[in-house]
Every structure is written in C-alpha cells, then in structure tokens.
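Chemist: model this:
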Amino acid sequence: MTELLKIHPADNVIVALRDFRAGEEVELPEGGTLPFREDVPTKHKFAERDFAEGDTITMYGVTVGKTLRPVPRGTRISTENVVHASSDYSVGQRSTEWDAPDVSAFRGRTFSGYHRGDGQVGTRNYWLVIPLVFCENRNVEVIQSAMLEKLGYVTDRAFSVDVDALIAKYRAGAAEEDILSTEILRSGTELHGKRVFPNVDGIKFLTHQGGCGGIRQDSEALCRLLAGYLNNPNVAGGTVLSLGCQNAQAGFLQEALDRIAPDFSKPLYILEQQRSKSEREFIAEAVKVTFTGLMQANQIERRPAGLEHLTLGLECGGSDGFSGISANPALGYASDLLVSLGGKAILSEFPELNGVEQELVNRCVTEEGALKFAHLMRSYSQRAEAVGSAFSMNPSPGNIRDGLITDAMKSAGAAKKGGTSPVVDVLDYTEQATRPGLNLLCTPGNDVESTTGLAGSGANLIVFTTGLGTPTGNPITPTVKMASNTALAQRMADIIDINAGTVISGEDTIQSKGEELLELLLRVASGEQLTRAEQLGQDDFIPWKRGVSL
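Modeler: Prediction:
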C-alpha cells in the first residue's frame, strides 16, 4: 500500500495515507526523503517544504490556503497554521475539449424503468402526498398512518425495539443499570408480497415547515420545488393538500408545473381544507383520491430504457481527507461514463465549489452559462457575508478533524464528483436539468437541502459520497452511499452501499471503481437492488429557504 500521495505535480503539501510518528523518515513520491517533525494522522496533509508566513498552500493544483506563520517541512497543515484562501476567477477564454472515457463496456446497455407520457423514464414508481403549507403536516401524517401499512408499504423492517421489555422491568422494580443492560433489539419483519399495488414502489408522504410566514419568494420557490418533485420521472402522480389561505397557493404550484412540464399528464389531485365540510371529510377524500391514483399508477410496468434516460445527482456529505482522492473522483468517472452515453449528471453544493470556480467557468460550453455560474457564486457568497458568515466557514468540525481544514481544500476535492466533462448548463435552485451532459445546480452545501434540490431538478438517481458516514436518503430518488475509506464501510455497513476505500489501498483504480459504481447504479435503477437508504426508510426532505422569516 502506498503511504503518501501528492495529488497534483504543482502541490506543495502531501497527503498521509497512514499515521506517521514524529521522527519517522519517508521517501517522497518525487524522490528524496523527509523526516517528520511531529505526528501526522491519516488523511491529514503535511508540508513538503518550509513555508514562510503568508505563503500559498496548493493542493489539487489550486490555492487552498495561506500560512498564518512559518510552517517547517514535515509538519502537519492545520487550522492553527493555515487559513482559507482561494484564487479569483473571471469569464474569458474557455476550453471545452474533453478526453471522454472508453464506454464500450456500457454501450447498448439498458435498465428497466417506468416510462412516462412525456418521454422521461423513472427508476422508481412512487405516489406523492404533499402539503403546500406546514399547517397540513398533521393531516399528511394521519393519511400516512391510515394507508401505508394497510397497502403493504411498511417493508424490510431491519429491526424493532422492544419497549415492552423495558416497561416490564421497570414495573418489576429494576434499577437503572438493569434497564441499560437489557437487550431490546429484535430481528426485523418482512412484509413483501402483501402490496395491494405491486407495480407501485411506495407512497411518499412529504412534510416541511414552509409555505407561509416567510417571504413570498420562499413560498414561490417551494411551489417550484414541489412541481419538480411531481414532474420527476420517479413519480407517478400526487395528492396535494392545501389549507387555502397560505402564501404557497395552489395556483402557484399549477403555474410552476405548466412552466416546467406543459404536457404534464400524470394524475394530480389538489384538495383545499378550507373548502371542506370538516377535517374528517377532508382526510377521507384525500385517502380516496390517493387510492384511485394508486390504481392508475399500478398500470405502469417496467420496460427497457437506454442509459440516456438516467439523470445522476452528485452529492457528498460527512467528507473526510480521503473523499477527494477516492470516492469523489470515482463518482466523477462514473459521471463521465454516463455523460458519454447520453445521460445527465447534476453537480450541486455551490459553497463547496469555492476555489475551483475558474476550472468550472472554463468548462462551460456557452458564455451565457459561464456568466450565470459566476453570478450565482458571487451573489451567494455576498448573501452569506451579509449575515456575518462566508464560504470559508463551510468546513464542519468533522471535516476539520479528518483533514479538510479550509473550504477551498474541501471544495477542490468535492468538485471531483463532477468528473472532467464539459458543463452544458447552469441551473439556479429548482430549475430543471433538460440538457444531456454535466449540469451545475445552485444549492447549499447542507446535505439534505442539496439532495432535496437534486431530486427537484430531475435526478432519478443520486450517489452520496461520505468519509465520516451519514444516514441520509431522499424520498423519491434512490440514494447510493459510497464510502471514501474501508474503515467506514466496515463500521457503518448498514448505511454504505459501495466502498471506494479500495482505491486508497491500491486494490482498485479510480476507473475500475467508477465502472463498478455504474454497474451498481444500473441494478438500482432497474429495481433489482434497493439502496441501504431505501431499506432503512431514510426519506429526508428539506426545502431551501433563501430569505428571512416575516
């Protein structure tokens, strides 16, 4: 196993692939030896040369920081001696020449999907029940409790928790230590084969805290997001609950649907509680129309479809010092393969593109796209600074602990998810991905807000890379979790679908792991394999509120 990694020839820091102790001496990738002056943990970076105060730190070939004080050769790069810094960017001459990967192993392949009337193809067949305003969340939950298990959609209970055992011990006078030592995990329950509608993969009940009370723009954005979910190829139709008086009016939702899907033909039922006789009558009507919608959705069956019908959301979260050298580049290679085959990929999380803007600007196929990307990045950064924050504050304590000490360093690795293909379009939040190729989508770096946005812009698959582990999924889009390191894949095997740690150990290359990932995605897209997130019911949905609350 290789012990060190210099990612780019221009870099002046090196990644430690194992723990090093002060006093150890190692051979450098480009020749010569280096003695460690202090302990350097796995995933962290150390100085290849002596740095003076104010020197530039370069990683992935780009600026990722500035030294706060002299940093001797062989010492660790940390938040104590380095601060965030990134290069400026501008729109000028661009180059979109691209050395596309060899796709011969995938050419002519298909997946088995749900064909929609507008030509889209879903990897799942879901019915949506969604509120236009948080006032309807309780009604959504009542409908969920009435329908979900009766229709056979409480499946694959991986485990249950026996609270009755704790109650019995408590009533028998057990002490706290006895309670804590009681085994209450029970094996799971299988409910497969009991679905009333076998061709419907599930009913997804979304709740949120928006729709009223904030600025009108947030409510309008919520309507556009929900329209995107209804238009997503993984959705067969939906039941929408409206109170009636809220900012997020049903008319706004319909306008948003008309704009993004003029030929929308899926069954859609919009109910307004303030026009109903009573809450009970309102809920009963919602249950009945949802049932009839499920009858229609059940008539759709999986059929073969070309890979050009796949739209892959590219996401990372709980990143570590290996994310940018194993999982993210492997996902980027899979993205390049899919794009070469006529599919779409969507790279989001704009705060985590800070420092690599110039590279992405240069990859935009149109000047209009380059200018839009630069504008969205600058305006987003300015809004963050206006409320006393900045992109530089993006790395979390977990990121920093595992070697990602500046936003530019984190971003340079995060951007690897987008591979090397040209950028065909730049989308603001809720805009739809319609052009084959790599799309950039403006979302926050927040994991769930970003995955929520990816599905709302049309992703019918998502790959979520992680180095620390995160129990995140999406209600309508299968989310594949890819670990950056083998220790995580083994420790949190219940939430990880594929391990890119084999790239670090040398068992795989970026290319072989990317091809393995695409093979997995085809099985997931065809319904042959459920993701861990689906098995665990990780249906996370958080709309992005971009304004203040009024």
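
Chemist: please count neighbours and contacts with C-alpha atoms only from this point.
Modeler: Fine.

Chemist: now V524, nearest residue through space, not along the chain?
Modeler: L530 (6.0 Å; CA to CA, 6 or more residues apart in numbering).

Chemist: again, but for L550
Modeler: With CA to CA, 6+ apart as the criterion, L550 has its nearest non-adjacent residue at 4.8 Å, and that residue is G214.

Chemist: now do the contacts for the one you found.
Modeler: Listed by CA atoms under 8 Å, 6 or more residues apart in numbering, the contact partners of G214 are G547, V548, S549, L550.

Chemist: now it: how far from L440?
Modeler: 27 Å (CA to CA, to the nearest Å).

Chemist: state the three-state secondary structure for the residue nearest the centre of the chain.
Modeler: The centroid of the chain falls nearest to E315 when counting by CA atoms, centre = their mean (3.4 Å). What DSSP: H, G, I helix; E, B strand; the rest coil gives for E315 is strand.

Chemist: correct me if wrong: it contacts A345.
Modeler: No. The criterion here is CA atoms under 8 Å, and E315 misses it with A345 at 10.7 Å.

Chemist: for the residue nearest to the centre of the chain, which non-adjacent residue is closest in space?
Modeler: Closest to E315 by CA to CA, 6+ apart is F464, at 4.7 Å.

Chemist: that's a strand at the one you found, yeah?
Modeler: Yes. The assignment for F464 by three-state DSSP puts it in a strand.

Chemist: from V71, how far off is it?
Modeler: Taking CA to CA, one finds F464 at 35 Å from V71.

Chemist: those two: which has the busier surroundings?
Modeler: Shown here are F464 and V71; by other CA atoms under 10 Å, F464 has more neighbours (26 against 21).

Chemist: does the more buried one touch T477 like I think?
Modeler: No. Using CA under 8 Å as the test, F464 is too far from T477 to be in contact (11.6 Å).

Chemist: count of residues packed around the closest residue to S319 other than its chain neighbours?
Modeler: If the residues on either side of it in the chain are set aside, S319 comes closest to G467, at 4.7 Å by CA to CA, 6+ apart. Close neighbours of G467, defined as other CA under 10 Å, add up to 29.

Chemist: list the residues that contact G467.
Modeler: Taking CA under 8 Å, 6+ apart as the test, what G467 contacts is G317, G318, S319, D320, G321, F322, S323, A483, S484, N485, L488.

Chemist: can you get me a residue count around the second one?
Modeler: I take that to be G318. By other CA under 10 Å, neighbour count at G318 equals 19.

Chemist: and E80, how far from I405?
Modeler: 10 Å.

Chemist: can you check E301 too?
Modeler: From E301 to I405 the distance is 49 Å (CA to CA).

Chemist: I'd like the structure of this one too, to check against the first:
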Amino acid sequence: MLLEAGDNIIVATGDIEEGTQLLEHGVTVNHQTPQGHKIAIRNIQSGAPILKFGTVIGYAAQNIAPGDWLHSHNIRFDAVDKDYAFARDYTPTAILPEAERARFMGIRRANGQVGTRNYIGLFVTVNCSATVARKIGNYFDEERMEAWENVDGVIPFIHDSGCGMELTGEPMDLLRRTLAGYIRHPNMAGAVVLSLGCERNNLAQFFEEQGLAEGKMLKTITMQHVGGTARAIADGKDAVREMLTQANEVRRELCSAEHITIGMQCGGSDGLSGLSANPGLGAAADILVRNGGTAILSETPEIFGVEHLLTRRARTADVGAKLVERMDWWLEYTKGRDTQINGVVSPGNQAGGLANVLEKSLGGAKKSGSTGLMEVYRYAEPVTQKGLVFMDTPGFDPVSATGQIAGGANLICFTTGRGSCFGSYPSPTIKLASNTPMNTQMSDDMDINCGTVIDGEQSIEELGQTIFEHILAVASGSYSKSEAMGVGEEEFAPWPIGVTG
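Modeler: Below is the predicted model:
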C-alpha cells in the first residue's frame, strides 16, 4: 500500500516473500517482509529522510535500494525540524443543528450530565482500605444484583497510592483529581469513599479541595473511626444497599449524541494501525464532533514528532502552545531515560512493523481525524470543551484511559494491531482491530474489524460510519466485548507520577 504519492516506502498489508515482484510499484522484494513492515520503492541515500504519509519517520542509516525491507536496523531515529504554525490550518467545524443530531439511549443525571452506564463505585483514599472495598464489591455479585436490574454493578476502584508520597504538589493533585473525576462521573449513580484514617491523602482535605460533600449518594467510611476492617465492610454494605434503591429508579431515554465523550486509545499497535483502525476512529471522531460530541486524544509521548500536525489545527495559538508546553515537560521528565519518547518503541510495536516513536506517533495521531484542536487539558482535568481535545497522559494504556474517564469520557475507543485485552469501568471500552488475521485470532476481545480497509472491503469513511454507529449502540446499553467478559476492574490506574518515600 502506497500511502501518499511522495512517499519513498510502501507498507506490506500481508507477509511478502523474498523475490516477489510488485509490478504496480516496479520493484522486486529483496527480503522477506512481515505484515505491517515497510519496503523501499526507490533508492534512498544514507542520511536521506524516510517518508510515510509524506512525513519524516527517520533517516536512512545506510544506502537503501528499491525492494529493501526497512525497519529499525536501517532507519535512524533523529530530531525532525517542526514548524508549529500555531492555528494556521484551523477551520471551525460545522456542527449539525440540534434536530439533525444522532441520538442514543442515555441516562440523564440531575446535574444535566448524561451517562452511558449506571454504577455504584467503591473508592479508596489509600491502598490501606483496598481490601475493604474489594470485599464489599464482591458481596454485591451477579446473583444479589438481580434485585436492582437497572444498576450495572457495584465496582471497587483500587489503587496503590495515597500515602508515603508527597503531601502537596503534582502527585497528590493527580490522585485527587482522578478520584474526584470518577466519583462525579455521569456513569456513576453513587459512591462510597473508604479511608484508613491516618493517610497522607486525608479524606477531609480531599473532599474540601475537590468540592465534594457527603449526601444520600455519596458516603464516607473511615476504618479507624468505625472500629476496623469488619465494621467498615458491614457499614459499606449498608451504605451501598441504601444507594441501590435510588440508583435503580433511573431509566434510559433518548439523548443527543452531543452528550457522548469518547477517550481514544491505541495499544499493541502495528504497522497497519495507522492505515486502518486509527484513521477509521478519526473518521468516527469527526462524525461525533459534527454531532456536537467530544473526542479526547491522549498519550503525549506517542504524538512526539508529529505534534506540529496538531498545533496547526489548534483553535488558537494559546491552545497550540499548551500542547508544546506539555511535550517539553515530557522531554525534560524523560531526559536520559530508556523510554519510547527517546526513540525505542516496545518489542511488540517493533515486531508489528513500527521502527521508532516517530512512526508510531504518525499512526497514533490519525485517531484525531480532521477537525480543529479545541483545547488541551492536564491529566484527569474535567473536560468541558466540546469537539476534539487533547489530554496530557502517559502512553501506558490503563493509566491514560483512567485519566480520560476521570475527565468525563463515558466511552473508550481502543485501537490495536497486535491485540489488546483491555477493558474499563465505569465507561465501557470498544476495541478496534487493525487487521483481519488478528481480529479472527482474538475475536472474543475485538468489537470491530478495521482490517476491512486493508482488505479493500471498506473505505476509511465507511469504516468511520460503522464505528460511530457502534458507539451509539454501546452508549445505549449494548455490551462491548470486554464488558461482557467483566474486564475492567483491575485497569483503574491513576498516574503514579513522582517520588515514593
């Protein structure tokens, strides 16, 4: 597949044997080339740029002949000149009139938010109260929950932090923002917050800082105050029972797609992700934005090298500058460390055909579609701006998705080429396979086969419409594959930035 006329490489859409003649491109393949990997279609001199989608993904580490296999062994990772051209290419998106927008069956909350699910959450200020939350959650199993058919479940959200950490500053701010974002989430009918009593993430300070207050659907239990583990478990069960009756009263009703916020993720990427699943999701994001909804792009280290393609689409120069500021933070944070932003991607990415982080970023950014970049948020900040926005997160999928959900994402759309088994609560995950063989191999985990684009059965635009319609269905209550298997409870992972002491 030739991606743009000016490219000096093509991408193998399947395994290609050495000696195969590619008549359309006038080359004979010089090496066995796996699916998703690259083949040169013209002479490339040592030091010359390698072009994919018309964008530099590295430089030739040696002279490369037509038909040669290109990968990390002969592509040199190096700095790329970038023109940020803040807001130069921004064009306002024409939003559909309200009467013409797509609809889904959502759950309206008293504060005007709209959810796609209806959960009771069990939260811990510190890992010391994790077992109590887990035992309360286990008590409300599938059989007991039959009495409250309109409640999707009682879920413990466990993390490994809350004490032995900085008392003030970014680490504590991140943890508290994340917890508060989940507690206030439109997919959450109610919450019980469990604490030990002496932790650095003090319960009273947490509530005051985040503007939270106890009420009928938000309760707190402190283990040291109520008499220990057994008493806290019993009190927690009582608190949940009281909430379940009210939570069960909700009914789904027709709502505008403007109330859908998707968090966009990619994990286990391969060389085909940027050709099928990622641009397909980008096309779906464009449709959602035109319908008044919101799409959150994230994973800051995985847009490194192509961030200038987003700053050009920024609504204002200030919005573009926010993105550059976060990228500069990451470059300083990871200086001298063996992380992917400094070049080397994971072994799975490499096996799938991605030579370095520039190539991975180029494919990952395809999830952003074509609309303007409306705002940039820090990790777990509440997302209030409609349209395409960016949230600063690590590239590690569970941590990144946790930040997006805390920010208000009521669905996650997750593209994968190598295969992912990710799921999430309280916002369900839709997984998008980049290629047909992996989709077939992992059919229990994949929701949509985007390999139809590689197979010539769908255009990117048609795939985008397919994904958008599936988003509406899952937002209306249809189970995603991971949700049906109960995957997602362990994937709550607040960003553990900072020093542990």
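
Chemist: so what does V29 of the second structure match up with in the first structure?
Modeler: Using TM-score structural alignment, the partner of V29 of the second structure in the first structure is F36.

Chemist: next, count neighbours for the nearest residue to that match once chain neighbours are set aside.
Modeler: Nearest residue to F36 of the first structure in three dimensions, chain neighbours excluded: G74, at 4.5 Å (CA to CA, 6+ apart). Counted with other CA under 10 Å, residues neighbouring G74 of the first structure total 26.

Chemist: and for W329 of the second structure?
Modeler: Neighbours of W329 of the second structure under the rule other CA under 10 Å: 12.

Chemist: likewise Y59 of the second structure?
Modeler: By other CA under 10 Å, neighbour count at Y59 of the second structure equals 21.

Chemist: quick check: the helix or strand where I136 of the second structure lies aligns to which part of the first structure?
Modeler: Per DSSP states H and E, I136 of the second structure falls inside helix 130-139. The alignment of helix 130-139 of the second structure onto the first structure (TM-score structural alignment) spans residues 137-146.

Chemist: same check on stretch 42-56 of the second structure?
Modeler: The aligned range for stretch 42-56 of the second structure is 49-63, by TM-score structural alignment.

Chemist: buried ones in that stretch?
Modeler: F51, D55, T56, I57, T58, M59, Y60, V62, T63 (16 or more other CA atoms under 10 Å).

Chemist: the last one and V82 touch, don't they?
Modeler: No. Checked against CA under 8 Å, the pair T63 of the first structure and V82 is beyond contact range at 11.9 Å.

Chemist: N485 of the first structure: what's it in contact with?
Modeler: Contact partners of N485 of the first structure, counting by CA under 8 Å, 6+ apart, are F322, S323, S326, G467, N499, A500, G501, T502, I504.

Chemist: what does the last one align to in the second structure?
Modeler: Taking TM-score structural alignment, the alignment pairs I504 of the first structure with I454 from the second structure.

Chemist: show me what contacts its match?
Modeler: Per CA under 8 Å, 6+ apart, neighbours of I454 of the second structure: T13, L272, L275, S276, N435.

Chemist: could you redo the last one with a cut-off of 10 Å?
Modeler: By CA atoms under 10 Å, 6 or more residues apart in numbering, the residues touching I454 of the second structure are M1, A12, T13, G14, L272, L275, S276, A277, S434, N435, T436, I460.

Chemist: ok, it to M438 of the second structure distance?
Modeler: Counting by CA to CA - I454 of the second structure and M438 of the second structure are separated by 13 Å.

Chemist: narrow the contacts of I454 of the second structure to those in helices?
Modeler: Here DSSP state H is the test, and the contacts of I454 of the second structure give A277, T436, I460 as lying in helices.

Chemist: rewinding a little: find residues that contact each of T63 and V82 of the first structure.
Modeler: In contact with both T63 of the first structure and V82: T56, I57, using CA under 10 Å, 6+ apart.

Chemist: returning to what we had before: how much does the helix holding I136 of the second structure stray from the first structure?
Modeler: On superposition with the first structure, the mean distance recorded for helix 130-139 of the second structure (mean CA distance after the TM-score superposition for the first structure) is 1.6 Å.

Chemist: where in the first structure does the very next helix or strand once past that helix align, residue-wise?
Modeler: Toward the C-terminus, helix 130-139 of the second structure is succeeded by strand 153-157 as the next helix or strand (DSSP H and E). The aligned range for strand 153-157 of the second structure in the first structure is 202-206, by TM-score structural alignment.

Chemist: ditto for stretch 232-246 of the second structure
Modeler: Going by TM-score structural alignment: stretch 232-246 of the second structure matches residues 282-296.

Chemist: can you tell me what V524 of the first structure aligns to in the second structure?
Modeler: Match for V524 of the first structure (TM-score structural alignment): V474.

Chemist: repeat for C245 of the first structure
Modeler: By TM-score structural alignment, C245 of the first structure lines up with C198 in the second structure.

Chemist: neighbours around W330 of the second structure, how many?
Modeler: 18.

Chemist: check the one 3 residues further on too.
Modeler: By other CA under 10 Å, the residues close to Y333 of the second structure number 10.

Chemist: just D68 of the second structure next, same as before
Modeler: With neighbours defined by other CA under 10 Å, the count for D68 of the second structure comes to 23.

Chemist: and T486 of the first structure, how close does it get to N12 of the first structure?
Modeler: 27 Å.

Chemist: in the top helix by length along the second structure, what's buried?
Modeler: When the second structure is parsed with DSSP H, its longest helix is helix 229-247. Residues of helix 229-247 of the second structure classed as buried: T229, R231, A232, I233, D235, G236, K237, A239, V240, M243, L244, A247 (neighbour count, 16+ other CA under 10 Å).

Chemist: for those, which one is nearest P186 of the second structure?
Modeler: Comparing the buried residues of helix 229-247 of the second structure against P186 of the second structure with CA to CA places A247 closest, at 12.3 Å.
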